[in-house]
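Q: please find the sequence and the predicted model below.
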Amino acid sequence: MVFRIAIQLRYYRLVQNKRLSRDASRWLCNRTSFSSCQRHRMKYSLASTIYALSSGHGKCGVAVIRISGPNAAETIINIAKLKSLPQPRQALLRSLKDPVTNEPLDRGLVLWFPGPKSFTGEDSCELQIHGGPAVVSAVLTALSKLPGYRPAEAGEFTKRAFHGGKLDLTEVEGLADLIHADTEAQRKQALIQMEGNLSHLYNSWRETLIKSVAHVEAFIDFSEDENIEDNVMAIVKNQLENLKNSIQSHLADGRCGERLRDGVRTVIVGEPNVGKSSLLNVLCQRPAAIVTPVAGTTRDVVELHVNIGGYPVIIADTAGLRTETSDEVEKEGILRAHAYAQKADLVILVIDAAKYVAQMEKMSSVYFDSYVNSYINELQLHSIATRNNTFESECLTGEKLLRTEGSAGNIVDEVCGSGKCGNPSRENPCLTQSRYRRHLTDCVACLDEYFKVSSTGGDTVLAAQQLRKALRHIGKITGHVSTEQILDVIFKDFCIGK
């Protein structure tokens, strides 16, 4: 209420003084009239009715066809042949018929979801039919005969839910991540985000910025009239400093959420013929890489996605590292191994204990650390290897590797869980997208610029503009301020029917 009154007063003051610029007019219009979601809701209220198979393709026991749009009730009347709409969210067993020929199509369940209490916010219904390809095709063909109906595009149901104000962009992206989750940790993180925990955090920051903008705007216009408290700018400064600290703490997460979403990049390095490919095969539990007694068998980077302890791991086998080789192909493979190791989150160094340590008592910690760190220096990695992070293995059979308590799988699992991927929770939701990181970093930069201008006695109007820019960056994350290009990027990876 305070914000709206301040904005309306500022709007009146600007109009009276004829100082309303194009940018200010657009900003004030957005704040005092319709929100972004409301404007899109008006747009989509005139949209066509869409339909699609929302369950998996291929033969299955039950297939779900989803319909959404202003004419969704026509499905109930013309295909389910009901004279009136059924009770919302109650399943009815009906014989489905072609709306033109009246030919029976199937016998299935019909559910009615009137807007706005539906996934998209529009009138919607679902047909749960038998999952044979011929049955699904016949029902989809029948739907195409209804006026105003068309097949849905990829992600269009979720896009309409966003435009209808049912989901914001962080929840939309959480839903997409949930659909594509391959591991338990990914599922947990995506579900937390889809439920709105990350959205609540960012919206709380947005509300703080809105209040700060309102107070600064009120100070600009009414401070001379002595209608504003003397300490209002000090209050704003304190709020913004706390906000900046919260955002910076959120950013200083070591990219745990992004790494969990995309996978921990792990590389296996070592000299030729020490068992790197054998180790990869054991971790993947299949013969993914060729293994021979010939040194230099692996020439290129072999990259695979595996699930270790519930965490997503992108593990790569590389060419053996050695300096003396005349094979140009092997040289290129070694260069690629070095390049991949620079970008890896975790490096597994494989050594031949029998070759380099004739007797176990000679493997002192000093000798071992010196040997391992020579590789680390060669790869220019900032890691410290100790014997606590090693394990003994028989890669010829893989049996001892699987039995060893400190096996590579357990080490990767421990590293992922302890730091690389973090532990997502509802109390501390993780930053999961590089898009979020970019906008939050820009938001902090705008806050720094505000502090710089205000502390040096600069123009308060210019300082307020930095707060508006910071507010816009937060809004771009949740979708309160958006462009069609941002929406296209987000929704392009959704499947048809979702």
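A: Alright, I've got the coordinates.
Q: drop to CA atoms for contacts and neighbour counts, all remaining ones
A: Will do.
Q: give me the number of residues near Asn17?
A: Close neighbours of Asn17, defined as other Cα atoms under 10 Å, add up to 9.
Q: could you measure from it over to Ser393?
A: In this view, Asn17 and Ser393 are 80 Å apart by Cα to Cα, to the nearest Å.
Q: which stretches of the stretch 301-450 of the chain form helices?
A: Along the stretch 301-450 of the chain, counting by DSSP state H, counting those that start in this stretch, helices occupy 328-343, 353-356, 365-379, 399-403, 408-415, 434-455.
Q: want to compare, so here's the second one:
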Amino acid sequence: MILFTVPKYWECIASGQQMIDMSSWLSSIIAGNGFASLYLSEVQNKASYYNENNQQGIKWKHVQKIRPSYLVFACMPNVYVEMLRNLKIHNKTVIKTIELIQKCSFESSASTIFALSTNIRNSGSAIAVIRVSGDETLNVIDSITNGKANHIRAKPRQACLNDYVDPNTNELIDKGMTLWFPRPKSYTGEDLCEFHIHGSMAVISKMLTVIGNIRGCRSAKEGEFTRRALMNGKLQLIQAEGIRDLINARTENQRRRALSGLSGMLHLKFNQWREQIIKLMAHMEAFIDFGEEEMIGDDVMKELNVNICNLKKEIDQHVANTKLKSDFIKDGLHVAIIGQANVGKSSLINKLTEKDVSIISPISGTTRDVVETWMDIDGNCVCIADTAGIKDADHSNVDPIERQGIQKAIQRAKECHLIIMVVDADQVYRHKKLIISDHLKKIIEKKSESELLFLVNKIDLVANSDKRQELASILAKNQMSKPIYVSCINSEGFDDFIQQFKQKIEHNVGTNEDLIAFSNERHVMHLTETSKELAITMKNLDKDLAISSFHIRQASYHIGCLTGDITTEHVLDVLFKDFCIGK
């Protein structure tokens, strides 16, 4: 470990030298050491903490005696101290020194944090919840309840009615409920409390100000409560992602899929794959160690290759079957309503949403831009876009603004997941043919049946049954199969349209019984990389077992990034930046 083999680094820490003097030196050291870079952020925190609090009884002479490669354990969670003992490191001074260094490393981020955990409108709300977590939680309770901490401490997980006061002036702030959750049986794994107060902006502001003035307390960052729960083993990484997705869920299916991560189903699946990879890795290591002494049979290598191949197929199938459907559930299914001008596209979107989304006018070309709205259809998030009427580019009365609207409509039609193609029933019947632009024909040709709904609007204008039969014959000649006849005026055929629309959505998104969906693109990325590493492993299995062993270790790394066995500060920062402050 390059970073930990230079005594100067530890001498800088022990002497309390400022981190700013070491930053460029550290950067050059980690340039060729990816493993060390994972811990650079924590090392910097530790060094910064030493600058202010060099009172942990750490002696430089003891640090100097520790083998440099072991010092890496000082920057890892406590479980790695046990690994030192497993490595037959029995020197008590060495172990104690590393434990002290480690303690400093993590104490630097052990401030007591607080935040408002409920979303409050400007007009206020009935109740607001302020959450506090950390070592100073009891002190916070004692300060603002006028010395009632012992009474509250005796009643963990029970609601206690208290007066909240400003400890500096003894002024009454509010009367509310206090809930105390002692470590480790709390959401964060730390001492935690919740203050349930009245939800006026004045009360909330005063409470947050008073808590912020108590020594050792600071405002929480985005998702910091959940981050601490993760670091303290109260949650798995995928469960933390599930919480984020649950908070952001807008539809029933988004809620269900978020709960699949929160319930541990995803973690179980990924962990099973990781265990298989570790088992395969162990076999390969054994072959490398004993291969020269004992000949490895062809049947053994063949079985190993089959096991790797089966695992790769399972991962690939999982990615292929769930990635697109998961994107639909998480980001929504995008639908474009297209057609010639004045065929009733705007009337359709207004009818669907039961509100005035688009302007309706008998004047051709009223809609000039893409107008979109979101709907929850059977628990699915659907974005429906009304577009400008699509005419051919050489149409004589197309002005520059309308031309731009047509281009946007064409682009949206190409990008969307589902198209609702609208034609005017009366126009088709009167002209005895289907009138659509070349642009529309090209768009339709490139869409599969599952991506297209053909809607014949204004059927109320073709009331006679004989006329409707003739209309159906005209459409059949133009190869427009399975048309849906509707009227946005009298709602004729609308129930049939809604039913078929829902079927198309279900076909694209899937049902609740489908495979578990991924929470985000991070899962897809790591599983794709895992599959690539397994492919390289198989390719080199008969050529060079050492190369195969390296790549299957890389596969284990990527799966470990999903299960949470391997994390970096960057991964956690990206995950928790989308959380609300009080979660």
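A: Done, it's in. A quick note: this is a predicted structure, and the numbers were derived from the prediction, not measured.
Q: circling back to that earlier point, could I get the helices of the stretch 301-450 of the first structure as JSON lines with distance to Leu243 of the first structure and mean neighbour count?
A: Listed next are the helices of the stretch 301-450 of the first structure as JSON lines, based on distance: least, Cα to Cα, whole Å; neighbours: other Cα atoms under 10 Å:
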{"stretch": "helix 328-343", "distance to Leu243 of the first structure": "32", "mean neighbour count": "17"}
{"stretch": "helix 353-356", "distance to Leu243 of the first structure": "53", "mean neighbour count": "11"}
{"stretch": "helix 365-379", "distance to Leu243 of the first structure": "40", "mean neighbour count": "14"}
{"stretch": "helix 399-403", "distance to Leu243 of the first structure": "48", "mean neighbour count": "15"}
{"stretch": "helix 408-415", "distance to Leu243 of the first structure": "31", "mean neighbour count": "18"}
{"stretch": "helix 434-455", "distance to Leu243 of the first structure": "9", "mean neighbour count": "18"}
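Q: who wins for proximity to Met194 of the first structure among these?
A: With Cα to Cα as the measure, helix 434-455 is the member of those nearest Met194 of the first structure (15.1 Å).
Q: quick one: the very next helix or strand once past that closest one to chain centroid distance?
A: Downstream of helix 434-455 of the first structure, the first helix or strand assigned by DSSP states H and E is helix 460-478. Relative to its chain's centre, helix 460-478 of the first structure lies at 24 Å (Cα atoms, centre = their mean, to the nearest Å).
Q: what residues of helix 460-478 of the first structure count as buried?
A: Residues of helix 460-478 of the first structure classed as buried by neighbour count (16 or more other Cα atoms under 10 Å): 460, 463-478.
Q: what's Thr537 of the second structure aligned with over in the first structure?
A: Aligning on TM-score structural alignment places Thr537 of the second structure opposite Tyr450 in the first structure.
Q: repeat that for Trp180 of the second structure.
A: Checking TM-score structural alignment: Trp180 of the second structure goes with Trp112.
Q: sec struct for that match, please.
A: What DSSP: H, G, I helix; E, B strand; the rest coil gives for Trp112 of the first structure is strand.
Q: what of Ser95 of the first structure?
A: Per three-state DSSP, Ser95 of the first structure ends up strand.
Q: isn't it up against Asn102?
A: No. In this structure, Ser95 of the first structure is not within contact of Asn102 by Cα atoms under 8 Å, at 10.8 Å.
Q: residues contacting the closest residue to the match of Trp180 of the second structure other than its chain neighbours?
A: In space, and not counting its chain neighbours, Trp112 of the first structure is closest to Cys125: 4.5 Å by Cα to Cα, 6 or more residues apart in numbering. Taking Cα atoms under 8 Å, 6 or more residues apart in numbering, we find Cys125 of the first structure in contact with 66-68, 72-73, 75-76, 110-114.
Q: could you find the counterpart of Asp578 of the second structure in the first structure?
A: The alignment partner of Asp578 of the second structure in the first structure, by TM-score structural alignment, is Asp493.
Q: kind regards, and thank you for your time.
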